[in-house]
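> 3D, please:
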Amino acid sequence: MRTLPKFVLLALITVYLVWGSTYLAIHFALHSFPPFLLMGTRFLAAGVVLFAWLKLRGAAFPSFRQWRDAGIVGVLLLGCGMGLTAVAQQYVSSGMTAVFIASSPLMFALWSGLFGDWPSGREWTGILAGFAGAVLLAGSGDFAAQPIGALALAGAVACWTFGSVLSQRKLALAPGAMGFASEMLVGGSFLLCVGLLRGEAIVTLDERALFAWAYLVTAGSLAGFSAYMYLLSKVSPALASSYAYVNPVIAVVLGVWLADESLGARETVAMAIILGSVLLLTTARAAPKPAGRSLRANTSTQ
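Reported below is the predicted structural model:
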């Protein structure tokens, strides 16, 4: 890990820790917010804050093409990826959801391969080991799933990973954090519209749900999503998507710490396997191979 550039390491730690903690925050927020309004307002608020801050610093307004590309990525990642996940959670158990999400690096590898960037042997080992560890970690839960829920989860993973690869390989977003802000604005607006069309509404708003929503805006979206998009521009697809293995581990640790949950031998072994897979991925290679028009030329720290 010490061989990684410091900003890459910071982004990895942010995605690992922050997105791992959002499981609990979403659980609390859903007591007051319906799913699409929760996701839509969360990303729209984060996008407005980041966009306003960047404009105050003199950042250039995105071009029409940059807005278009941000819209494509935002709808795929946030609108379809998170939107379909919200739909699926009504029909699929948490254990099955964890397994589908853990398949993200595998799907990511396949999409990247179609663009000419297949993982190395070391990365394949890390990807498969991480998936096995995630399945083992989720194995103590229920794996019930209705067909519509399984299809929605499969679509969510496919859209999230395809949008990630497009942002890394083909689409030209606005430079630096302005690209992240424009994605959240478009994706959040899309989710908000879907929620309103579905007739969602906030009936009661308690203090705990409001605090969880604020955490999702600041930590989950502003910090976590921006860190993820930065990783897409700097590291290999396998390493960028390794959060899918680490986040359940963070969720388990928080559950033991904050919710008096128990940690058995099965979970301990699974977490050790996941840790080994992440070590393999972090030592494999630092950056993706050039293929098509890469976002790396257009993304920098802001």
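
> going forward, measure contacts between C-alpha atoms and count neighbours the same way
Will do.

> for the helix or strand that contains residue 211, which positions count as buried?
Using DSSP states H and E, residue 211 maps to helix 207-215. Of all the residues in helix 207-215, those buried under the rule 16 or more other C-alpha atoms under 10 Å are 209, 210, 212, 213, 214, 215.

> The residue lying closest to the fifth one once chain neighbours are set aside: what's it in contact with?
The one in question is residue 214. Distances taken as C-alpha to C-alpha, 6 or more residues apart in numbering place residue 42 nearest to residue 214, at 7.9 Å, with adjacent residues excluded. Shown in contact with residue 42 (C-alpha atoms under 8 Å, 6 or more residues apart in numbering): 188, 213, 214, 216, 217, 221.

> for residue 235, same thing?
Shown in contact with residue 235 (C-alpha under 8 Å, 6+ apart): 8, 285, 286, 287, 288.

> from memory the second one sits against residue 234, does it?
In this case it means residue 285. No - if you go by C-alpha atoms under 8 Å, residue 285 and residue 234 don't touch, sitting 10.7 Å apart.

> run this one through as well so I can compare:
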Amino acid sequence: MSKAPNTVLIVLAFFSIYFIWGSTYLLNKIAVTELPPFMLASIRFITAGILIFIISKLMGISLSITKKQLFNTIIAGFLFLSFGNGIVVWALRYVDSGFAALEISAQPLVVLLLMRILDGKKIQPMSIIGVILGIIGVYLLVSQKQLLSKESSIVGMIMIFCCLLSWSYGSIFVSKAILPRNYFVNTGYQMFFGGIMLLISSFIFGETWSMPYSWSTPVQISMLLLIIFGSIVAFTSFNYLLKTVSPEKVATSTYVNPIIALSLGWYFLNEQITTQSVIAAAILLTGVYFINTKKTIVLFSRFQGKLGRKKV
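As a prediction, this is how the structure comes out:
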């Protein structure tokens, strides 16, 4: 007889993937105003990776992997973290955290289109509606005059879209790649090597490094929260939920994260929420809902199960 799921743990896990993942945009925005983006991201992921290795050893989990698995974790670490997250952190210097979260919420749409282009997967009728709504929502989001009038914002929007492509292709790559079977170990390697590549990028671009004791208190707190909660706790919660509740319920984080990010950015950073952004968000998230309906969840859930390797 199987053990009944712990209701309290389920509630706490949902709180983690809703609030913590949604708040990482605010935390990155706070930290990147003071720290160079690649330095910030490299410290976060290298530290998180090392902590995961330590926790794994304490839990008696083997860290041994094959050369093929190692190679694939490095590729995944680049797609998800080095490029996918590092460039988002860089772009947050030029765009609001809530805007970035909204643009990134289009990821299910991009994954679906890439599955069609690369694998020839048939797009279900409900998903076609979702794609159309998603395109309309993204267009309304990025076509706002106050954004187009700022050259730096346009660059930020373009780079975030490139990150979308990287995250989405990474999802498809991970679904096929030979990787460590233990998701905790898998994530640890991806974070560690993704962080190493960000470290190298930081030195290549000549970023000026500083010691944590010289950072302001808000930045120190943001970094700790990003490492402990954004990189470890939320990911563990995500994978716990995948084993405990239905995938479509877990996928609701796709709808909630942008709302949390917009609200926190508005409250703490006085980021402007325009009427057009609200309309764009409603249309875009409705499109994501259609993509994640039960008719397509069988296809998409296999990728949702892999996306835990890349959440930040």
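
> before we move on, back to that, which one of residue 285 and residue 234 of structure 1 is surrounded by more residues?
Shown here are residue 285 of structure 1 and residue 234; by other C-alpha atoms under 10 Å, residue 234 has more neighbours (23 against 18).

> The more buried one contacts residue 287, correct?
Yes - the pair residue 234 of structure 1 and residue 287 qualifies as a contact (C-alpha under 8 Å) at a distance of 5.5 Å.

> Give me the helices and strands touching the longest helix along structure 2, please.
Looking across structure 2 with DSSP state H, the single longest helix is helix 151-176. Here helix 151-176 of structure 2 touches helix 67-77, helix 86-91, helix 97-104, helix 107-119, helix 145-148, helix 294-307, going by 3 or more C-alpha pairs under 8 Å, 6 or more residues apart in numbering; DSSP states H and E.

> wait, which of these is closest to residue 235 of structure 2?
Closest to residue 235 of structure 2 of these is helix 294-307 (C-alpha to C-alpha; 9.5 Å).

> what comes up buried for the closest one?
Within helix 294-307 of structure 2, the residues scored as buried using 16+ other C-alpha under 10 Å are 296, 297, 299, 300, 301, 303, 304, 305, 306, 307.

> cool, and stretch 187-200 of structure 1?
187, 188, 189, 190, 191, 192, 193, 194, 195, 200.

> Who are the contact partners of residue 262 of structure 2?
By C-alpha under 8 Å, 6+ apart, the residues touching residue 262 of structure 2 are 97, 98, 99, 101, 273.

> Mind doing that once more with 7 Å?
Shown in contact with residue 262 of structure 2 (C-alpha atoms under 7 Å, 6 or more residues apart in numbering): residue 98.

> ok, now residue 144 of structure 1?
For residue 144 of structure 1, the contact set (C-alpha under 7 Å, 6+ apart) comprises 92, 93, 96.

> could you redo the last one with a cut-off of 6 Å?
residue 93 (C-alpha atoms under 6 Å, 6 or more residues apart in numbering).

> Quick one, which of the helices and strands packed on helix 151-176 of structure 2 gets closest to residue 33 of structure 2.
helix 86-91 (10.0 Å).

> average offset between the closest one and structure 1?
Comparison of helix 86-91 of structure 2 with structure 1 after fitting gives an average deviation of 3.8 Å (mean C-alpha distance after the TM-score superposition for structure 1).

> Tell me the buried residues in that helix?
By 16+ other C-alpha under 10 Å, the buried positions in helix 86-91 of structure 2 come out as 86, 87, 88, 89, 90, 91.

> ok, now stretch 237-253 of structure 1?
Buried, per 16+ other C-alpha under 10 Å, within stretch 237-253 of structure 1: 237-253.

> hang on, the earlier thing: the inter-axis angle of the longest helix of structure 2 versus helix 67-77?
Counting by axes from the mean of the first three to the mean of the last three C-alpha atoms, to 10 degrees, helix 151-176 of structure 2 lies at 150 degrees to helix 67-77.

> and helix 151-176 of structure 2, how far out from the chain's middle?
Remark: helix 151-176 of structure 2 is offset 10 Å from the chain centroid, using C-alpha atoms, centre = their mean, to the nearest Å.
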